[in-house]
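Asker: sequence? don't have it. structure:
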């Protein structure tokens, strides 16, 4: 539906990942003339290499928690609204346990804080979990088990297809294999130059290029404090291992001290072991029969029955779009308000909500209170080294 307050604007969205397609969909539905420029193809970047765990579990400060919690509701509404294809959002919850006094104490503190914030949390018995997950092998040291019922697993490719289908039906145009080599803002608008020399001129540009955001910001003379995802750094990168189909009945996220597990369709599992990310190097992809794969399988066999024959089909390295302070950067980056930046971690959780909120600011000139703490100014003109080192405190690959 076209916003009554909106005039026809010509907007370019650079990047066809979760953020780019989410905002393009909303902009087009508000009546803007939208062109999406993608260097490769839909989902070619971080949006296709993610654990895709939709949650607001342990995210701080409170404003970031609230943003993520609201984003869960946005997914529910988006899937409910006119869903005709395959569902991408499965609100089957998350099971979690900890072992050792320190980790158990931290988990209990987190659940108490989440309860205070109104986030649904359930304490389960071992028998409860065993009944729900028949093949599970619960660690004998796990005294308390928790369930977070509103959390979800998400299938990124299906969601990206939904967003693009909606954007296209509202008039958006997608230009795949269109590399932007320069961006120039003038008093009359914005001009983009493509690698083949073609130029696009319009009213506004949205930068939704994830971990490549610094490159385009440099075109307008601005530096951006963004973690370098090309470095061998567990904060910036992490392993994701995909198994062959297995006879398991897991239908939710499982978070344990040594391995995170989620279903990935057709009996396959997606595995993540955060401590193994100490060995990550984005330029060196591990083999499916090397140390990383064998260690993940060893841990998987401790957690589940029926997986003695499990095999890793492939290993990917997720390279994260992470601002230097770990929080989203959403907003205009130039005085004339023609260049709008969208970059964040937890994109799979936040994408649809941020698409709506940012489109409201771009077209309706209304900035939501949910974005109050996330203006890009704090990151502009600075480098990642100017911020305290982010540690891999919580589940950094989970989107």
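Answerer: Structure received. What you see is a predicted model, and the numbers here were worked out from it, not measured in a lab. Numbering: from 1, shown residues only.
Asker: Please make it C-alpha for all contacts and neighbour counts, starting now.
Answerer: Noted.
Asker: mind checking how far residue 151 is from residue 353?
Answerer: Counting by CA to CA, to the nearest Å, the gap from residue 151 to residue 353 is 16 Å.
Asker: what does residue 44 give?
Answerer: 21 Å.
Asker: Could you check which of those two is surrounded by more residues?
Answerer: With neighbours defined as other CA atoms under 10 Å, residue 44 and residue 353 compare such that residue 353 has more, 23 against 14.
Asker: Can you tell me the closest non-neighbouring residue to the more buried one?
Answerer: residue 71 (5.3 Å; CA to CA, 6 or more residues apart in numbering).
Asker: got a list of what the one you found touches?
Answerer: Applying CA atoms under 8 Å, 6 or more residues apart in numbering to residue 71 gives the contacts 349, 350, 351, 352, 353.
Asker: which of these tops the neighbour count?
Answerer: Ranked by neighbour count (other CA under 10 Å), those have residue 349 at the top, with 29 neighbours.
Asker: try this one side by side with the last:
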């Protein structure tokens, strides 16, 4: 393996580009050109690191390994300005005890406290409606500044002398004699390569179809209204997962917020301006010190992910040289599956963590009519 093209410069594309370059592959990463790198999904996701609400032990192991990979990467690329491992707190959620005790049984660090202690000692300034409410504290979680991480990864890949990043839209996977020969861009150019990694996010299905590997029926999408707020209040120390609102810091004087209930209204067609006002009301109720909060940006972020819940990560044997990297929770999983897909591409060996993530299985299981397990929003 000497040359690879990675389509997509979001979190997963940047991660696989970085690891391919470190493994000695000449890699050409094609940014979509839709704004800043990762703007389609990575930069506007809630971007928390979490293994919470994983329905199976297999998905939990993948998420927990993803968090551990962030810690390892932060040590390799120090100082890690993108990494904010402050922990998270959850309360008032359906089946909270069941989810939390299942995590504990799988070896995840969890401790219980009550709202009175959480609001006075752990994260002063958070208002809980019931001071006796149980609060689950998950100390290994946190959040990620995805655009900063993407920039660091691509710069480090470039420093190897083996990676090139350019703004260009790949439209077609080029095949010759039944195997990958590169990609064709919207401007008519052909970028030649021995392998293509499809990390195109919302454009993944179109690129897969051009390779003769239809993916549409294997994918689902979910939209979420994510708002960045400006406030003079100090951001919370933890990622907050409350019954009506999720909040995290987003840098000095900034918050990032979303709500499951607001997203339900979004799907029902309620106008976005009304939903933004709804988010502000929820913020002021949970964080009384943030009464001055104003909206810096509000975006409807749409994530595309495999219906079965597991990522599509790795080679598709039916199309030699074609690899996929399509996933839910891309911020949590990106560094891990980016490294594992790069290693598989170079060595031909699949890590056991990817055994349930093979792209061919996503297609087979979708057409068999099996219903996927639900996955939480990232």
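Answerer: Noted; the coordinates are in hand. Just so you know, these numbers come straight off a predicted model, no measurement behind them.
Asker: re the thing from before, the residue nearest to residue 353 of structure 1 matches what in structure 2?
Answerer: Aligned counterpart of residue 71 of structure 1 in structure 2: residue 66 (TM-score structural alignment).
Asker: check which helix or strand covers its match.
Answerer: helix 57-76 (DSSP states H and E).
Asker: all strands for the stretch 251-399 of structure 1, in order.
Answerer: With DSSP state E, counting those that start in this stretch as the criterion, the stretch 251-399 of structure 1 has strands at 253-255, 260-263, 269-272, 312-319, 329-332, 339-343.
Asker: Next, count neighbours for the nearest residue to residue 43 of structure 1 once chain neighbours are set aside.
Answerer: Distances taken as CA to CA, 6+ apart put residue 17 closest to residue 43 of structure 1, at 4.7 Å, once the chain neighbours are dropped. Look at residue 17 of structure 1: counted by other CA under 10 Å, it has 28 neighbours.
Asker: Using TSV, lay out the contacts of residue 71 of structure 1 together with distance to residue 160 of structure 1.
Answerer: Formatted as TSV, the contacts of residue 71 of structure 1 follow (distance: CA to CA, whole Å):
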residue	distance to residue 160 of structure 1
349	13
350	13
351	10
352	10
353	14
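Asker: which residue lines up with residue 301 of structure 2 in structure 1?
Answerer: Residue 301 of structure 2 maps onto residue 318 in structure 1, by TM-score structural alignment.
Asker: Ok, residue 167 of structure 2 next?
Answerer: Aligned counterpart of residue 167 of structure 2 in structure 1: residue 177 (TM-score structural alignment).
Asker: got the contact list for that match?
Answerer: 37, 38, 39, 40, 41.
Asker: So for structure 1, the centremost residue is which one?
Answerer: residue 347 (2.6 Å; CA atoms, centre = their mean).
Asker: In structure 2, what sits opposite that one in the alignment?
Answerer: Aligning on TM-score structural alignment places residue 347 of structure 1 opposite residue 330 in structure 2.
Asker: Surely that match and residue 13 touch.
Answerer: No. Using CA atoms under 8 Å, residue 330 of structure 2 is not in contact with residue 13, being 10.1 Å away.
Asker: circling back: doesn't residue 157 make contact with the residue nearest to residue 43 of structure 1?
Answerer: No. Between residue 17 of structure 1 and residue 157 there is no contact under CA under 8 Å: 9.9 Å.
Asker: re earlier: moving C-terminal from the helix holding residue 66 of structure 2, which element do we reach first?
Answerer: strand 83-84.
Asker: That following strand aligns to what range in structure 1?
Answerer: Using TM-score structural alignment, strand 83-84 of structure 2 pairs with 89-90 in structure 1.
Asker: Residues contacting that stretch, please?
Answerer: Stretch 89-90 of structure 1 has contacts (CA under 8 Å, 6+ apart) with 75, 76, 79, 152, 153, 154, 155, 159.
Asker: Contact partners for the third one?
Answerer: What it means is residue 79 of structure 1. Here residue 79 of structure 1 is in contact with 87, 88, 89 (CA under 8 Å, 6+ apart).
Asker: circling back: any idea how far the match of residue 167 of structure 2 is from residue 164 of structure 1?
Answerer: 16 Å.
Asker: returning to what we had before: please pick the buried ones from the contacts of residue 79 of structure 1.
Answerer: 88, 89 (16 or more other CA atoms under 10 Å).
Asker: conserved subset of the contacts of residue 79 of structure 1 in structure 2?
Answerer: Mapping the contacts of residue 79 of structure 1 onto structure 2 (both residues aligned by TM-score structural alignment, their matches' CA atoms under 8 Å) leaves residue 89 still in contact.
Asker: Turn the strands of the stretch 251-399 of structure 1 into JSON lines, columns for mean neighbour count and distance to residue 284 of structure 1.
Answerer: What follows is the strands of the stretch 251-399 of structure 1, written out as JSON lines (neighbours: other CA atoms under 10 Å; distance: least, CA to CA, whole Å):
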{"stretch": "strand 253-255", "mean neighbour count": "21", "distance to residue 284 of structure 1": "26"}
{"stretch": "strand 260-263", "mean neighbour count": "23", "distance to residue 284 of structure 1": "22"}
{"stretch": "strand 269-272", "mean neighbour count": "23", "distance to residue 284 of structure 1": "17"}
{"stretch": "strand 312-319", "mean neighbour count": "20", "distance to residue 284 of structure 1": "9"}
{"stretch": "strand 329-332", "mean neighbour count": "24", "distance to residue 284 of structure 1": "30"}
{"stretch": "strand 339-343", "mean neighbour count": "24", "distance to residue 284 of structure 1": "26"}
